[in-house]
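>>> Take a look and give me a structure for this.
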Amino acid sequence: MKNQLFLFALLIIVSACKQEKEMVLEKEAIMESAKAKVETSAFPENLTKVLNAHGGIDAWKSMKSLSFTQEKESGKEVTLTNLDSREALIDSPNSTIGFDGETPWFVNKTDGDYKGYNPKFGYNLMFYFYAMPFVLADDGINYADAEPLVIDGVTYPGIQVTYNAGVGETPEDRYVMYYNPETYVMEWLGYTVSFVEGIDKKELHFRKYGDWQEVNGLKLPNSITGYGFKNDKPTDKAKAPNVFTDVKLSTTAADSKVFAKPEAGTFVE
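Reported below is the predicted structural model:
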């Protein structure tokens, strides 16, 4: 009889522990679900639709590294970026620019003066243009509707992006992303330039999107074309487009050692 009572009591205790564990797991699931909803609700509805048209923010966030190649006059320029840390490496025949997660650096591979990107801003310059519209879902961003862009009889709605103080090297930058009103696919980008001396820091410059390729289910640029600009509107094509080849998205981040400054490199403060 005592054994039966003991087993009965033990059964009650085990059952109670199981129920308590299930309640804890259920509570954690509810909290995670609520957290996800909060994160999603941080985006305006039209931006969410744009992100979805390009494959979705969840798919983008599951990726940990991105690389692409551009053909330059000096040869192939290969860009590698860890998406979470934004560690970066831009390697070309004449120079290498890197960002170790804290400080940018560069290596001049020629005997002459260095004439490449300003490393302080250049380590993520083309990455930022290339990773549109997903980089517009970064932390520390403010959103507002922008005046639509009307080109060739088509009205492209716009989403303006500004940054909180201390976000990035140039938090005073402003971007306006314009999207197709029917497909919600990104078509144009307006942006200010604040790191080049002698340029109006408030006037919008423009790049044309629309030539896309699909990589791991995400819609990324095949090419991006720079345009002239006047009165916050694009005018004519300014030059040949930037063309991106050998694009790779991976769910695995590159080893941080790849982005460390070599002995021949110089830090840029």
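>>> CA atoms for contacts and neighbours, from now on please.
Fine.
>>> which other residues reach stretch 230-247?
The contact list for stretch 230-247 (C-alpha atoms under 8 Å, 6 or more residues apart in numbering) reads 66-71, 149, 190, 203-206, 215, 221-229.
>>> Let's compare: structure for the following, please.
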Amino acid sequence: MMNKFYLLVLALAIFSCKEAPKKEMITDTVEEVVSQVNLDKYPTELNKVFEAHGGLNAWKGYKTLSFEMPNPEFNEMQTIDLHKRFDKISTPAYTLGYNGEVWLLDNTGDYEGKPKFYHNLMFYFYAMPFVLSDEGIKYEEVDALAYDGVSYPGYKITYNSGVGASSTDEYYIHYDAKTFEMRWLGYTMTYFSGEPSTKVNWINYADWVKVDEVLLPKSITWHKVEEGEIKDAAKTVNFENAILSTEAKSKGFYSTPENAVMVE
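Next comes the predicted model:
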């Protein structure tokens, strides 16, 4: 069924039956990005991580990102306005989007997902580490993460109150001490419960590909976690046909289609 892939991703993202990370940082007016990003507001070592992936100046210059997620039945195409954070997920079975409000066009009547939960879920995982440069973020250096005999330095990421859909979410980014490429993402999940969580889920980022001027993941792998310790790989999600553009899609691209329903 067309929902198998959605349910698989949902299961991966909600190991603790709460919520995977999703930040909606939308304003009515989006200013053009200045030619140079002020890097002084980010920790020095985190700037090196951004730079290892192509740099924030390159990333902030893009306006549109698209990528596909393979599925045995069909690929899921996701398109995101990187400045406004509008998004659109297109499949033969359904189309889902956000343009200030979440909408769903269900072509088959079989959609069983949670549109508000899912519409930008995989974008946030995919656009690491760059989404950790968003406004309203606080950074704190933490102890290195040890896995398979290797230590990965890192930072804890928290959000100012009221930022995004789940400002109590916490993230942990850990990177290769030699190359500064991102290697691990830890995250807690709070959306459904609304309560802070101490359970950290872990995704391994070890498979990168050059997309225009920046490195983005070719695949990411969730790992099992037992008593706080990272164990074997659980499941890998792949990404294909990524495109970055300095041009924004027309306003109509993200418009609510006829016969779509608004999601409350």
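>>> coming back round to it: for ChimeraX, what selects the buried ones among the contacts of stretch 230-247 of structure 1?
Listed next is the ChimeraX selection for buried residues among the contacts of stretch 230-247 of structure 1, using 16 or more other C-alpha atoms under 10 Å:
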select :66,67,68,69,70,149,190,203,204,205,206,221,222,223,224,225,226,227,229
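>>> Could you tell me which of the contacts of stretch 230-247 of structure 1 belong to strands?
Within those, residues falling in strands by DSSP state E are 66-71, 149, 190, 205-206, 215, 221-229.
>>> For the stretch 151-269 of structure 1, which segments count as strands?
For the stretch 151-269 of structure 1, strands defined by DSSP state E, counting those that start in this stretch occupy the ranges 154-163, 175-179, 186-191, 205-215, 218-230, 233-237, 242-243, 245-250, 266-267.
>>> how about these, which one is nearest Leu7 of structure 1?
strand 245-250 (53.2 Å; C-alpha to C-alpha).
>>> mean deviation of that closest one from structure 2?
Once fitted to structure 2, strand 245-250 of structure 1 is off its aligned match by 0.5 Å on average (mean C-alpha distance after the TM-score superposition for structure 1).
>>> quick check, distance from that strand to the centre of its chain.
From the chain centre to the centre of strand 245-250 of structure 1 is a distance of 14 Å (C-alpha atoms, centre = their mean, to the nearest Å).
>>> Which residue range of structure 2 does that strand align onto?
Under TM-score structural alignment, the match for strand 245-250 of structure 1 in structure 2 covers residues 240-245.
>>> quick one: the spatially most central residue of structure 1 and Gly217 of structure 1, what's the gap?
Geometric centre of structure 1, nearest residue: Val135, 2.7 Å, by C-alpha atoms, centre = their mean. As judged by C-alpha to C-alpha, to the nearest Å, Val135 of structure 1 and Gly217 of structure 1 stand 17 Å apart.
>>> repeat for Lys208 of structure 1
Distance from Lys208 of structure 1 to Gly217 of structure 1, by C-alpha to C-alpha: 22 Å.
>>> Which one's more surrounded, the two?
Lys208 (19 against 13; other C-alpha atoms under 10 Å).
>>> After alignment, which residue of structure 2 pairs with the more buried one?
Looks like Lys208 of structure 1 aligns to Asn204 there (TM-score structural alignment).
>>> Over to Gly158 of structure 1?
Using TM-score structural alignment, Gly158 of structure 1 sits opposite Gly154 in structure 2.
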